[in-house]
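Colleague: below are the sequence and a predicted model for it; my questions follow.
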Amino acid sequence: MPATTTARAAEELPGGTVDAVVIGGGAAGLSGALMLARCRRSVVVIDSGTPRNAPAQGVHGLLGLDGTPPAELLERGREEVRRYGGTVRTGEVIGAAAADPSADGDPRFTVTLSDGTALHARRLLVATGLRDVLPDVPGLAEHWGHSVVHCPYCHGWEVRDEPIGVLAVGPASLHQTLLFRQLTDDLIYFTGGTRLDEDTRARFAARSIRIVDTPVDQVVAAEGGGIAGVRLADGRFIPRRVLAVATTMRARSAGLEDLGLPMQDLPGGMGRHFATGMAGTTEVPGVWVAGNATDPTAQVGASAAAGALAGAHMNADLATADTEAALAAAQRDITHA
């Protein structure tokens, strides 16, 4: 059924208290906003414009949309939210905190933007995503998202049959190596000072995965673009066209500290994310979290699904609150009649 609500100007903010503010305009945030807007909820998305997958050429593994450039996918999502009356505002959230609840106890929140704008909302959806922290190897960061990758499901097909090197950072690199072995016969594991027991060495040898224990000093760029290989601490040059590295994944939490949302560490020191329950619920009434901010390994499809589920649960929670408020008002009218 086509939307009948007329979308307001792209970034014009509604007045008063809105049903929901969504912090983050990626797949999770836009999907949550879409569900809420289609339920005729007033919703505002605050989008910083810095999605995690910005360096990628295309979104992969998303049925029906495989290969779509990330920027194009997000622009489609923004227009869909606006089509149903939602607002998408470019901006940076510098503060979010609980405010005094309504007279009947319904939660209230204040969200402050870097330009001084203050938004007031009944519910919040945190969909800020995460940032990937790379090992401090000279020359590595410049090729992130192109010749330096982390996910075989996101980038694997595109780097198949290339000479690939895995830069080990911890236990997660072992699993990563076995996955990338499916994509190429020419794979080198650079231990980088991490411990590799004899059983793992035997397994790697059985799969023809070469092991280099000498530390990597720098990533060497190729003249025509991309990388040519790595320079080791002993001066040797090892040609590689692709490097895979497990990043440290940290949920973007700046400006959200006053909400008091619980955080949780990933195993092996691989990052930190928001702790959530079913459908993205949190210990803070009225606040949900969806996407990479709580599920660091989720691809675009999973993040979008999580955002949609959170949005549906938020709408149900609002519907219950609306009913309780209406009942209380009706009872007051009877009392004062």
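Modeller: Received it, and whenever you're ready, just let me know what you need.

Colleague: all contacts plus neighbour counts: C-alpha atoms, from now on.
Modeller: Fine.

Colleague: name the residues of stretch 211-218 that are buried.
Modeller: Neighbour counts over stretch 211-218 (16 or more other Cα atoms under 10 Å) mark Ile211, Val212, Thr214, Pro215, Val216, Asp217, Gln218 as buried.

Colleague: residue contacts, the third one?
Modeller: Translated: Thr214. Contact partners of Thr214, counting by Cα atoms under 8 Å, 6 or more residues apart in numbering, are Phe190, Thr191, Gly192, Leu232, Ala233, Asp234.

Colleague: what about versus this one:
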Amino acid sequence: MAKTRGRYDVVIVGGGGTGLSAALMLGRARRSVLVVDGGQPRNAPAGHLHAFLSRDGMPPGELLEIGRREVAGYGGEVVAGQVESVTGTSGDFTVELGDGTTAHARRLLVASGLVDELPPVRGLAARWGRDVLHCPYCHGWEVRDQAIGVLATDTPMALHQAELFRQWSADVTLLLHTAPKPADAALERLTALGIPVVPDEVTSVTVTGDRLSGVRLASGMAIPLDALTVAPRFTARADFLAPLGPAPVPHPTGMGTYLAAGADGRTEVPGVWAAGNITNPSAQVLASAAAGATAAGAINADLITEDAEHALKEWRNAL
């Protein structure tokens, strides 16, 4: 028989900024909370996080360590592990962990995030989060006025990224790689912005010392760069929900999958909420943390309603 960790008001899958923010809110609301953290935060490769008011420039791991201490201060539990499956119904979910233990929960919050899938370009993955980038609001300031390449995997997204990064540097090059050639109107727009377009496929990233120095093309040509930006495909971390749902769906951008949820994080499955990058792939840490707090408030309100209805039923039965 599997060992149980106990029964909680809420089990949160994912101990990043979203999950910890939700756990903090719920702990302060005197709810019993278990956070199961898989230890694979999406921003782990990055040395620092930015655009987080009062925490700009902080290493991501430091923010999470502070968050774990704050959650523990209100009685919340944070454990390292993987959630293998979730079964049951609202009010009585069973969460099975990879070590064979189980936890029971009245409500479930999915904050397990996404997996970024990078193009198979030699040397690219090793630089991810350092000088191979995605979000200009996270890293644009650090590469301002430098030579920036935009690696195209999808033409509309690449055009968007090229124009975005042009805000931070006048030296931006669009590398079409395997993406189709843009329409003439889009090419004219790039020309007007001073963004050259290179049609060849990129075969590798070049590094000098401990810094990206450029890319090499299939033709053998080398293009010097200080930074490379790419829009990865993303996959929702939601396999454990298979016995229960909700199922990930294609994102409107066509760049991967996500979990659809309402503004407060409520999904189509009663008792299941979702928040953070798994519902909004473009959300930065601050926005994801806010989404966790919003979902926590909605979950607590739902539990309050259930508790009141249960008390009313018992009171009537006692008359």
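Modeller: Here it is on my side, so go on. Just so it is clear, the model here is predicted, and its values are computed rather than measured.

Colleague: and the TM-score between these chains?
Modeller: Overlay of the two chains. TM-score (TM-score structural alignment, normalised by the length of the second structure): 0.96; 315 aligned residues with a Cα RMSD of 1.4 Å.

Colleague: so which of the contacts of Thr214 of the first structure sit within strands?
Modeller: With strands taken from DSSP state E, the overlap with the contacts of Thr214 of the first structure comprises Phe190, Leu232.

Colleague: is Thr294 of the second structure located within a strand, as I assumed?
Modeller: No. Using DSSP: H, G, I helix; E, B strand; the rest coil, the assignment for Thr294 of the second structure is helix, not a strand.

Colleague: Phe165 of the second structure and Leu193 of the second structure, how far apart?
Modeller: Taking Cα to Cα, to the nearest Å as the measure, Phe165 of the second structure and Leu193 of the second structure are separated by 11 Å.

Colleague: which one of the two has more residues nearby?
Modeller: Phe165 (27 against 14; other Cα atoms under 10 Å).

Colleague: after alignment, which residue of the first structure pairs with the more buried one?
Modeller: Matched to the first structure by TM-score structural alignment, Phe165 of the second structure sits across from Phe180.

Colleague: quick one: contacts for that match?
Modeller: For Phe180 of the first structure, the contact set (Cα under 8 Å, 6+ apart) comprises Pro152, Gly156, Leu187.

Colleague: show me what the second one aligns to in the second structure.
Modeller: When the structures are aligned by TM-score structural alignment, the residue of the second structure matched to Gly156 of the first structure is Gly140.

Colleague: that match contacts Trp168, correct?
Modeller: Yes. Gly140 of the second structure lies in contact with Trp168 (Cα atoms under 8 Å); the separation is 6.1 Å.

Colleague: the more surrounded of these two?
Modeller: Gly140 (23 against 20).

Colleague: how close does the more buried one sit to Asn43 of the second structure?
Modeller: 15 Å.

Colleague: can you check Thr267 of the second structure too?
Modeller: In terms of Cα to Cα, Thr267 of the second structure sits 25 Å off from Asn43 of the second structure.

Colleague: so which of the two has more stuff around it?
Modeller: Ranked by neighbour count (other Cα under 10 Å), Thr267 of the second structure and Asn43 place Thr267 first, with 22 against 17.

Colleague: can you tell me what that one aligns to in the first structure?
Modeller: Here Thr267 of the second structure is matched to Thr282 in the first structure, going by TM-score structural alignment.

Colleague: look up the closest residue to its match, ignoring the ones flanking it.
Modeller: Counting by Cα to Cα, 6 or more residues apart in numbering, Thr276 is the residue found nearest to Thr282 of the first structure once chain neighbours are left out, at 5.0 Å.

Colleague: residues in contact with the one you found?
Modeller: By Cα under 8 Å, 6+ apart, the contact list for Thr276 of the first structure reads Thr282, Glu283, Trp288, Val289, Thr294.

Colleague: can I get these in CSV with secondary structure and distance to Glu75 of the first structure?
Modeller: Converted to CSV, the contacts of Thr276 of the first structure look like this (DSSP: H, G, I helix; E, B strand; the rest coil; distance: Cα to Cα, whole Å):
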residue, secondary structure, distance to Glu75 of the first structure
Thr282, coil, 29
Glu283, coil, 32
Trp288, strand, 24
Val289, strand, 22
Thr294, coil, 23
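
Colleague: fine by me, we can end here.
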